[in-house]
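1. return atomic coordinates for the entry below.
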Amino acid sequence: MSILQSLRPGGRHGVASTETRDPIGYAVAALSRLAQSDMLDRLGLRKQTETAVYSATRGGFKTTAAAGRAFAKTGKSGSPGTRPTATAAPGVFDLTPSEDEQLLVDVVTELAAEVLRPAAAEADETCVAPEAVLKAGLDVGLPILGLPESLGGITEERSAVAGALVAEALAHGDLGLAVASLAPGSVATAIGLWGSDAQQQTYLAAFADGAVPAAAIALSEPTVLFDVLAPGTTAVRTEDGYVLNGLKSAVPRGSDAELFVVGALLDGAPVLFLVESGTAGLHIEADPAMGVRAAGLTRLHLCDVTVPADAVLGATDGTTYAECVRLSRLAWCALGVGVGQAVLDYVTPYVKEREAFGEPVAHRQSVAFMVANIAIELQAMRLLTWKAASRAAAGEDFARNVALARQLCADKGMQIGLDGVQLLGGHGFVKEHPVERWYRDLRSIGIMEGAVLI
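-> The predicted model follows:
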């Protein structure tokens, strides 16, 4: 039975049938289909419609954040929440996935192949993740992957390795749709790792039931030479809480998100804050980028946004924020490995079947060596990423490991994308083949901060 046949709406991880797709997505998708119709030429409306499609995709929208649901404040304020236990170290260097991890990877791999990959091209064009793709991710339990059973999750131990494996498998289908699918679960994971008892009781119940809220981690900012550990967004203490001001960029699914984890500078240290979408002063603007377009990237404007004192997530000395950055970079490394594997899997049969001068181009040493280099660098990226994830899961210091993985994945990921386009020749430059999209997506590995974590 395929994964599409096994997914059941209304189950533990299903979504309510009353959910609606982002109206901007509908509008852009409708305009895109209309632009392909011959009727426009007969009516003389071709130029006007194509201009509308371009404007909708490029300019997007600017609106007040969605009101979202009202999260009921429960739990003991100020008391520490439940923390996932560290994974027991086996005592040997063995990164082979466990039986449960391999089973999860098999399910997600089928999801990526049957659901994400077919929807990737249109989602990239419209900058909107289809509702069917998001629902399929909910049905397999992506939002609660990083939560322990005590908080409504599916594992007893911290699952950083499983998270890396899932991110890699999803990105093999499409990076943008993988980010859109993983963003809500990343917020749930962050609350599970650092949230107080009150925060966990207030928010995590929504991720464990059927109506999972859209949510995202907002760390990036549209500034030159941006340093994620020194954000320009500021938080000022007041008698009742904090006031946030600043601008965040590359926030996935911001138009329909109901909860954000926002990074801001408080008393000279970077701190994470939980901000609900209905908070006054929060505005959303479309932020379509070169890659990761299917994630529906947006900008988050914070203009005198007032949050209560218990909105702080984790410590205020910068340690929680730094760990969030590392786990986010680890997630992007895993995503980069998945896209790189997609490139290798696509170009290998292509160069064997494509003929030039009476023989397959794979017979040329320059071509064969380029494909071999992709495989070599990809395996190095994967091993560094898995090693960093295993140390994170065991509760060990993984700062050096994730720094090495990020540097390698950023550099070699871009090279893999470039070589993939080069191996396809002229075909690599056109949208008939997905390699040009993967090339654009791979550029994000060394740039994106936040959005997802494992």
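2. only C-alpha atoms from now on, for both contacts and neighbour counts.
-> Will do.
3. nearest spatial neighbour of A392, skipping sequence neighbours?
-> In space, and not counting its chain neighbours, A392 is closest to F398: 5.8 Å by C-alpha to C-alpha, 6 or more residues apart in numbering.
4. would you confirm that that neighbour contacts A388?
-> Yes - between F398 and A388 a contact is recorded at 5.7 Å, counting by C-alpha atoms under 8 Å.
5. show me which of the two is the more surrounded one.
-> For F398 versus A388, neighbours defined as other C-alpha atoms under 10 Å are more numerous around A388 (26 against 20).
6. so where does the more buried one fall, helix or strand?
-> Per DSSP states H and E, A388 falls inside helix 365-393.
7. for that helix, packing partners?
-> For helix 365-393, the elements it packs on are helix 160-173, helix 319-353, helix 399-423, judged by 3 or more C-alpha pairs under 8 Å, 6 or more residues apart in numbering; DSSP states H and E.
8. could you look up the next helix or strand downstream of the shortest one?
-> As assigned by DSSP H and E, the chain's next helix or strand after helix 160-173 is helix 175-194.
9. could you also give me the structure for this next sequence, so I can compare it with the first?
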Amino acid sequence: MSDREPQAVEPQPVERHLPTEESRDLMALVRDIARREIAPRAAAEEEAGHFPRETFSLLSGSGLLGLAYPAEFGGGEQPYEVYLQVLEELAAVRLTVGLGVSVHTLACHALAGYGTKEQKAEHLPAMLGGGLLGAYCLSEPSAGSDAASLRTKAVRDGDDWVLTGTKAWITHGGVADFCTVLARTGGEGAHGITAFLVPGDAEGLSAAAPEKKMGMKGSPTAQLHFDGVRVPDARRLGDEGQGFSIALSALDSGRLGIAACAVGVAQAALDEAVSYATGRRQFGRPIADFQGLRFLLADMATQVEAGRALYLAAARLRDAGLPFSRQAAMAKLFCTDAAMRVTTDAVQVLGGYGYTADFPAERYFREAKVLQIVEGTNQIQRMVIARHLAGPESR
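-> This next block holds a predicted model:
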């Protein structure tokens, strides 16, 4: 941090409403790990493009990579309301870590929700607490928002399936230990897609060079090439042709993860802006005393609180077993748009310093943008919400 940084009061931790003593202890553990192990190295490692595999190993050993899944298979059996607040805390110190946990959780969804008892017993314990890290392989170079048009094929060959094709924009591409892969096993459209659990070191599976991104440089995003990758039928998840519905159910939950990460980034930007504004003096007093800055900070704080309330409300519906797809799309849309606004305003509060790498505001600004794109662009979220309100558009 630059020696030009003004002195200010340290931001207070977010006051959280956690339902049990266990969840409160869990949050204390997360905050301790975030403060001691992640925050001190976050800026330098992001700038260097360092993937923090050791951090994910620590999180796995601490039981934080399987929070949303059953204890029977090594998970934390925490409600989504708690899990998402953990994601927010992690994303606030380093989005690469928070979003990485969200993607890993997404990669476990198909097995946990649709696998057989035998499949779960064989694979889930290592995935949830054995140090493994997952990737979720749905998007392709020609199938992004139109995921039902994916072209990666899986052809039956005796007791195996042979996968051929390319997946794109894969978080943890090239470093993941396992991949949940959606591939076409039947005709065109959504009904010909099946899900598979593919080992990260499978023969014929390779990763392209990571994409050069404007933010989240420590999180590798790469194409994955499947060149005749052979997968036993015992690693098929769910029924043949059920893959697209499995993918959609995973994305509903994944969108809440992105919403929580967005609130974490926005909270970090707000904290930085408040700290700077209360420490920076102009015209003989802190700039936070000027009404223009006070109102800007108030609007930023309101966006953060509203986003948090929205994702938690959706999480409580999910925890209660109620439909939450519309609310998940709303949370993803609102929280990520709010993160973009709040981080933009944080740069403005810091003025020229906000545009320099001496302060983290510019990193938050660059990172917020990707959250409006991943797990379905915000234009797609508006389509999902409108479909729930008015039904599918007529042709």
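10. TM between them?
-> For this chain pair, the superposition-based TM-score is 0.82 by TM-score structural alignment, normalised by the length of the second structure; 352 aligned residues with a C-alpha RMSD of 2.3 Å.
11. and whichever residue in the second structure pairs up with the residue nearest to A392 of the first structure, what does it touch?
-> Superposed on the second structure with TM-score structural alignment, F398 of the first structure falls opposite F324. Taking C-alpha atoms under 8 Å, 6 or more residues apart in numbering, we find F324 of the second structure in contact with 252, 314-315, 317-318.
12. go with 6 Å
-> By C-alpha atoms under 6 Å, 6 or more residues apart in numbering, the residues touching F324 of the second structure are 314, 317-318.
13. what about the counterpart of F73 of the second structure in the first structure, neighbour count?
-> Under the alignment (TM-score structural alignment), F73 of the second structure pairs with L151 in the first structure. Counted with other C-alpha under 10 Å, the neighbours of L151 of the first structure add up to 22.
14. what sits against L151 of the first structure?
-> Listed by C-alpha under 6 Å, 6+ apart, L151 of the first structure has no contact partners.
15. how near is it to K135 of the first structure?
-> With distances taken as C-alpha to C-alpha, to the nearest Å, L151 of the first structure is found 21 Å from K135 of the first structure.
16. cool, A394 of the first structure as well?
-> Distance, A394 of the first structure to K135 of the first structure, by C-alpha to C-alpha: 31 Å.
17. ok, P141 of the second structure - how many residues close by?
-> Counted with other C-alpha under 10 Å, the neighbours of P141 of the second structure add up to 12.
18. roughly how far does it sit from D160 of the second structure?
-> 26 Å.
19. all strands for the stretch 101-250 of the first structure, in order.
-> Using DSSP state E, counting those that start in this stretch, the strands found in the stretch 101-250 of the first structure span residues 215-218, 234-237, 241-251.
20. list the contacts of whichever helix or strand comes after the longest one.
-> Beyond strand 241-251 of the first structure on the C-terminal side, the first helix or strand identified by DSSP H and E is strand 259-266. Contacts with strand 259-266 of the first structure, where a contact means C-alpha under 6 Å, 6+ apart, come from 215-219, 231, 233-235, 270-277.
21. F283 of the second structure -> the first structure?
-> Mapped onto the first structure by TM-score structural alignment, F283 of the second structure lines up with F357.
22. equivalent analysis for F56 of the second structure, please.
-> Checking TM-score structural alignment: F56 of the second structure goes with L134.
23. from the centre of the second structure, point out the most distant residue.
-> Relative to the centre of the second structure, and counting by C-alpha atoms, centre = their mean, the farthest-placed residue is G284 at 43.1 Å.
24. okay, helices next: where are they in the stretch 51-200 of the first structure?
-> 99-111, 117-126, 131-139, 160-173, 175-194, 197-208 (DSSP state H, counting those that start in this stretch).
25. give me the mean deviation of the fourth one from the second structure.
-> Its matched residues in the second structure lie on average 1.0 Å from helix 160-173 of the first structure after superposition (mean C-alpha distance after the TM-score superposition for the first structure).
26. who does that helix touch, helix- and strand-wise?
-> With contacts defined as 3 or more C-alpha pairs under 6 Å, 6 or more residues apart in numbering; DSSP states H and E, helix 160-173 of the first structure has these neighbours: helix 99-111, helix 319-353, helix 365-393.
27. looking at the ones you listed, which is buried most?
-> helix 319-353 (a mean of 23; mean count of other C-alpha atoms under 10 Å).
28. which bit of the first structure covers stretch 350-359 of the second structure?
-> Using TM-score structural alignment, stretch 350-359 of the second structure pairs with 424-433 in the first structure.
29. quick check: buried residues in that stretch?
-> Across stretch 424-433 of the first structure, burial judged by 16 or more other C-alpha atoms under 10 Å covers 424, 428-429.
30. as JSON lines, the residues you listed with distance to A375 of the first structure would be great.
-> What follows is these, written out as JSON lines (distance: C-alpha to C-alpha, whole Å):
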{"residue": "L424", "distance to A375 of the first structure": "16"}
{"residue": "G428", "distance to A375 of the first structure": "19"}
{"residue": "F429", "distance to A375 of the first structure": "22"}
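31. residue nearest the centroid of the second structure?
-> L99 (3.2 Å).
32. that one -> the first structure?
-> So, by TM-score structural alignment, L99 of the second structure is matched to V179.
33. now for the spatially closest residue to its match that is not a sequence neighbour, how many residues are close by?
-> Nearest non-adjacent residue to V179 of the first structure, counting by C-alpha to C-alpha, 6+ apart: A295, 5.9 Å away. A295 of the first structure is flanked by 30 other residues according to other C-alpha under 10 Å.
34. aligned partner of A295 of the first structure in the second structure?
-> In the second structure, A295 of the first structure lands on S219 (TM-score structural alignment).
35. that match is in contact with T96, isn't it?
-> Yes - if you go by C-alpha atoms under 6 Å, S219 of the second structure and T96 touch, sitting 5.4 Å apart.
36. tell me, what's touching these two both at once?
-> With C-alpha under 6 Å, 6+ apart, S219 of the second structure and T96 have no common neighbours.
37. what about the counterpart of G134 of the second structure in the first structure, how many residues close to it?
-> Here G134 of the second structure is matched to A215 in the first structure, going by TM-score structural alignment. A215 of the first structure: 28 surrounding residues under other C-alpha under 10 Å.
38. I'd guessed A215 of the first structure sits against S186; true?
-> No - using C-alpha under 6 Å as the test, A215 of the first structure is too far from S186 to be in contact (8.2 Å).
39. in the second structure, what range does stretch 3-16 of the first structure match?
-> Using TM-score structural alignment, none of the residues of the second structure align to stretch 3-16 of the first structure.
40. and for stretch 317-336 of the first structure, what's in contact with it?
-> With contact meaning C-alpha under 6 Å, 6+ apart, stretch 317-336 of the first structure is reached by 164, 167-168, 171, 269-271, 314, 406, 409, 445, 450, 452-454.
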